[in-house]
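Novice: Could you look at this predicted model? Sequence included:
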Amino acid sequence: MDKDKSSLRYNCKRDFFIGVGTLLLNLLLIYYFWQNNLVLTLALISVSLIILLKFTDRQETIFYFTGFFLGPIFDLILVPRGVWDYGNPAIYGIPIWLSPSYGLGTLMVVKIGKSLSAFFGSKQEK
């Protein structure tokens, strides 16, 4: 039983650090490359592929693609209405890197949320 708890704690920490790393990497890539849509899109897709292939389960992959497809819908509806705008738009007023960024953001929220839930849930069980 101790082995199960330690492996849960390890996965909890791993997911937390993957989530925080995803957040920081997403922010840094957008901060430095927002003016070059192609480079930023390729970088975010590369990060997405690495994380999806090495560090996610099936459920997290579904969350990623849900964010990837549903996230930009608000932008596609509201940006043309002038609610906000992007500094380097490409298609219908939004940048092409937005979908992978939403996917990574969704994955980041899921990973950090699951790890915090497991961590604080295990504290209450003691």
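Specialist: Okay, I see it.

Novice: from here on, contacts and neighbour counts on C-alpha atoms
Specialist: Noted.

Novice: Give me the residue at the spatial middle of this structure.
Specialist: Nearest to the mean C-alpha position of the chain, by Cα atoms, centre = their mean, lies Leu104 at 2.0 Å.

Novice: Name the helix or strand for it, please.
Specialist: Following DSSP states H and E, one finds Leu104 within helix 98-125.

Novice: picking up where we left off before, list the contacts of the residue nearest to the centre of the chain.
Specialist: By Cα atoms under 8 Å, 6 or more residues apart in numbering, the contact list for Leu104 reads 22-23, 26, 48, 64, 67-68.

Novice: Below is structure B, check it against A:
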Amino acid sequence: MMYVGGAQPPVSCEDATVAISRRLDTPRHRFSVDKYHPEEFLVVFAAHEFRSKALGVPSVEHDGFKIFIKHWLRQAQAKSRIMSMQVDIMIEGVPSHAWSRYTAAELLGSSCLIESLAPET
């Protein structure tokens, strides 16, 4: 993951590619640079050695801009969400004297919110 720091001019993928190639002395065909939100770029290297070389450099400066390099983590931009989906669930094998909303809630745990029980139960 790489991003342009501070108040600097817009940097294209081509500009970033040239900067990375020159600063890291890495052939352009050994990595790819793509736009990536919320950071500026996602850089994928063809080999682990090139990636390690890039992570060993804190930043790349070129033509008036500075690109900062950091390790990309999938979880870094993860957001938690509650998924709301209504489904019908059939629970079998509960004795009729124990069947109630409370029993269903105990069996299902926190994975469900019980909206209603079928009238035939």
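Specialist: Yes, it's here. Note that the coordinates shown come from a computational prediction; the quantities given were computed from them, not determined experimentally.

Novice: Mind checking the TM-score on these two?
Specialist: Scored against TM-score structural alignment, normalised by the length of structure 2, the superposed chains reach a TM-score of 0.22; 48 aligned residues with a Cα RMSD of 4.7 Å.

Novice: which residues does Phe63 of structure 1 contact?
Specialist: 103, 106-107, 110.

Novice: any idea of the angle the helix or strand hosting it forms with helix 98-125?
Specialist: Assessed by DSSP H and E, Phe63 of structure 1 sits inside helix 58-78. With axes from the mean of the first three to the mean of the last three Cα atoms, to 10 degrees defining the directions, helix 58-78 of structure 1 sits at 130 degrees from helix 98-125.

Novice: Quick check: buried residues in helix 58-78 of structure 1?
Specialist: 60-61, 63-68, 71-72, 75 (16 or more other Cα atoms under 10 Å).

Novice: same thing with stretch 14-26 of structure 2?
Specialist: 16-17, 19-21, 26.

Novice: of the residues you listed, closest to Phe41 of structure 2?
Specialist: Ala16 (8.3 Å; Cα to Cα).

Novice: Double-check that the closest one belongs to a helix.
Specialist: Yes: assessed by DSSP: H, G, I helix; E, B strand; the rest coil, Ala16 of structure 2 belongs to a helix.

Novice: Ignoring the adjacent residues along the chain, who's closest to it?
Specialist: Using Cα to Cα, 6 or more residues apart in numbering and skipping residues adjacent in sequence, the residue nearest Ala16 of structure 2 is Val33, 7.3 Å away.

Novice: Cool, thanks, signing off.
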